[in-house]
Structures are given as structure tokens and as C-alpha cells.
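>>> test case, fold it:
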Amino acid sequence: MQTELNKVIAALQDLYAHEGFLFENDIGERAVTHRFAAYLERQFPGWSVDCNYDRLGERTLLLPHGSIISTDDHLGKSIYPDVVVHQREIPKNLLAVEIRKASNHTSLEHDQHKLMAMTDADIWFAYWIGVLLVLDQHNVTASEVYAGGIVDQPLSLWFAARLEEVGLKAAH
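You can find the predicted model right below:
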């Protein structure tokens, strides 16, 4: 998993190096997410990288009834992850990323529940890894790594340390 997470970090480095305008001008999260996906795509040759992807093969992405996450809309408040790295036709799901701008003061709970659900091996479209990123103008202010339907604390700590090591997270 560390190899894949290092690729996420490389994409973040490219994002911050080349897309300062988006942060300086407080451009919306979807634009930031799109540009991040473009840089992430360079890190995963042979994989598809998509934003707000709503399918698993030919099936629409749905969670079991009664789940905390809505799956019945196309307005961005649903299960559809911000960015995914996958193979569409097989389907094979590697990585799901949720991106939040630090200026977005709504609760992270929705994104956290999405990543828990999307990495839960008991759900038929599980992703191997989930990553939550909170971005401000200059660096990552918060991050979590999900695997097996839960926050993977050791991997989250490792990821945060790597972000700090490359200058993408302020020292705490």
C-alpha cells in the first residue's frame, strides 16, 4: 500500500507545484479534484483514473439499503467517490480518494463514511485503499487512510509522516 500512497503524494506534489491559481483564487473542490486526478493518472499507467465514477462494470454503484450514504442522486452528495483508480471492465478497484478543501467547514463524516463503505471487503465494490485529503492553499491539513472498512491508523500515521517529509504537511 505504501507504493500506491507514494504515488498519491507525487500527484499532490504536482498539484501544488502547478495549480496554485486554484488555491489562491478559492476555486471549487471539483476543479481541484479534477486537476488532482489528472496528475494521479500519470502515476498509475495501465489504470483508469476517473472523477465521480458511478459504475462497477455495467452496474450502477449502490450501497445496501439503510446505509448512511445516499446512492440515489447525481448531485455529488452520494457514494460516488471524488477520484478512483480502477480497471473499469474487469472491474478491479484499487484506490478511492475523497478531497476536501480546508475552507469547507462542513463535517468530514460523510466523506469518512463513504471511504469506510468503499473499502469494506463485505461490500461488492470494495476498493483496496481509501484516502481522505483535506487541502489548504499550501499543503495537506489532514489525511486518513482506509483499508478493510476502517481507518488504518498505522498507515495513516505513515502517510502523514511522508507528507511532512516531502513538505506537503506542516510539522505538528
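
>>> CA atoms for contacts and neighbours, from now on please.
OK.

>>> list of residues touching the helix ranked longest in the chain?
For the chain, the helix that runs over the most residues, judged by DSSP state H, is helix 2-18. Here helix 2-18 makes contact (C-alpha atoms under 8 Å, 6 or more residues apart in numbering) with 35-36, 39-40, 42-44, 138-139, 155, 159, 163, 168.

>>> just those residues: which are in helices?
Arg35, Phe36, Tyr39, Leu40, Arg42, Gln43, Leu155, Phe159, Leu163.

>>> let's see this one next to it:
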Amino acid sequence: MANVNMYPKDTIENYMQEDKELAKAILEAFSKLYIYDKYLISNKPKIELENDKAFIGLNHHVGERSIVFRFAYYLQKILDERNLYTDYNLDCEYNRNGYGPKFIDSLGKNVYPDLIIHKRGSNDNNLLVMEFKTYWNDNQEDDIKKIKAFINENNGYKYKYGIAVLIGENEVNLKLINKDKSISVDDRTYK
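Predicted coordinates:
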């Protein structure tokens, strides 16, 4: 995992003190992802030869969206089973802000977060925004900028929590982004 030692350690449970049940559900969803969908994370492409030329590159992995979808599926299922956050919606790649597109002025572009928990049609009680990267595409710089904008009280979205996720082969690195723009890290191993 790249550059994880530059941030202080914390735990997601501490970060989400007011929503510890959500923090627990997130960790359980990652556990299920690594138990039931490890193939999506750790399967490396086989290089096939066609006329003595490789035609599948080394970084021809599964798409990040497939992993985010499976994580979201487990998280939604856990929230439903525990009757948690029933007045919120969990969405992936959600690009709407009311009738218009999600737009962040500081980035100068339309955005669609990988995963959000929010109330559709309102920015009053946005709860969580998550951006995901994988170990084969681990540059999180733009994701962190996007999350900082989403949790900024002045931008209109006002998400309570923002997490940049780096999916490793056997571990998850959670960058917990605070309202003051500081970042702490929670690393979890899943075998």
C-alpha cells in the first residue's frame, strides 16, 4: 500500500463515534467482500499468447466498479438486516444533485462518488461519501480532493463522513478524512 505511513493511525469506530453501528457494518461488509468475492480482488490476468505475442496486459484486472458494487451489496444487506439508516439511500456512482448534476466548484467538474449514503433529493443530511481505488491503480490524490470537497460545510453537500478506500490483496486501507481536512488511517487485514 502506497504512502500509508504518512498519516496518523486511528480507527473507523473512533472516526464515526456518533455512528458506530455504521462503522461496524462497513467493516463487516469488507469482511464479506474478502470472503465471498476475493476473486475480484486478487485474480491476476493470465498472459495468453497469440502468435507469440501477449494480448492481455499485466494490469488487465477486474474493474473497480465491480468491487464497489459487491461491497455496496453487502453493506446494504447488513444495514437492512439490522434495520439501520432506513431513512437513507445507499447509491453507487450517483451523479445527481436534485435535478442537476453533482458539481464541485473547487474541482471545476461534475462528479459521481463511488458510494454514498444520503437522502435523495436533499443535501440536509448527507451521511457518507466513499471513493475506492485498488492496489493496481492506487493513486488516491483526486479521490481525496473530491472527498474533502464533499465534506466541506460550505460546498452545499455537507457529508458527515468521507473515506478514501484502498483495496489491497489482503488488506483495506481506510483514509478517514476529517472536516478540518486532516487525514488519519485505519488498516484492516482480511485473509
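
>>> list the TM-score for the superposed pair.
Put the two chains on top of each other and the TM-score (TM-score structural alignment, normalised by the length of the first structure) is 0.77; 149 aligned residues with a C-alpha RMSD of 2.0 Å.

>>> helix or strand right after the longest helix of the first structure?
Once the chain leaves helix 2-18 of the first structure, the next helix or strand it forms, by DSSP states H and E, is helix 20-24.

>>> onto which residues of the second structure does that next one map?
Under TM-score structural alignment, helix 20-24 of the first structure corresponds to residues 38-42 of the second structure.

>>> return the mean post-superposition distance for that stretch against the first structure.
When the first structure is superposed, stretch 38-42 of the second structure averages 1.5 Å from its matched positions, counting by mean C-alpha distance after the TM-score superposition for the first structure.

>>> in that stretch, what's buried?
Buried positions in stretch 38-42 of the second structure, judged by neighbour count with 16 or more other C-alpha atoms under 10 Å: Lys38, Leu40, Ile41.

>>> just to revisit the earlier point, so how do I select the buried members of the contacts of helix 2-18 of the first structure in ChimeraX?
Here is the ChimeraX command that selects the buried residues among the contacts of helix 2-18 of the first structure (16+ other C-alpha under 10 Å):
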select :35,36,39,40,43,139,155,159,163,168
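
>>> just the contacts of helix 2-18 of the first structure now: which is nearest Asp122 of the first structure?
Comparing the contacts of helix 2-18 of the first structure against Asp122 of the first structure with C-alpha to C-alpha picks out Leu155 as the nearest, at 20.9 Å.

>>> check contacts around the closest residue to that closest one other than its chain neighbours.
Leaving aside its sequence neighbours, Leu155 of the first structure sits nearest to Val145 (C-alpha to C-alpha, 6 or more residues apart in numbering; 6.3 Å). For Val145 of the first structure, the contacting residues are Ile129, Gly130, Val131, Leu132, Val151, Asp152, Gln153, Leu155, Ser156, Phe159, by C-alpha under 8 Å, 6+ apart.
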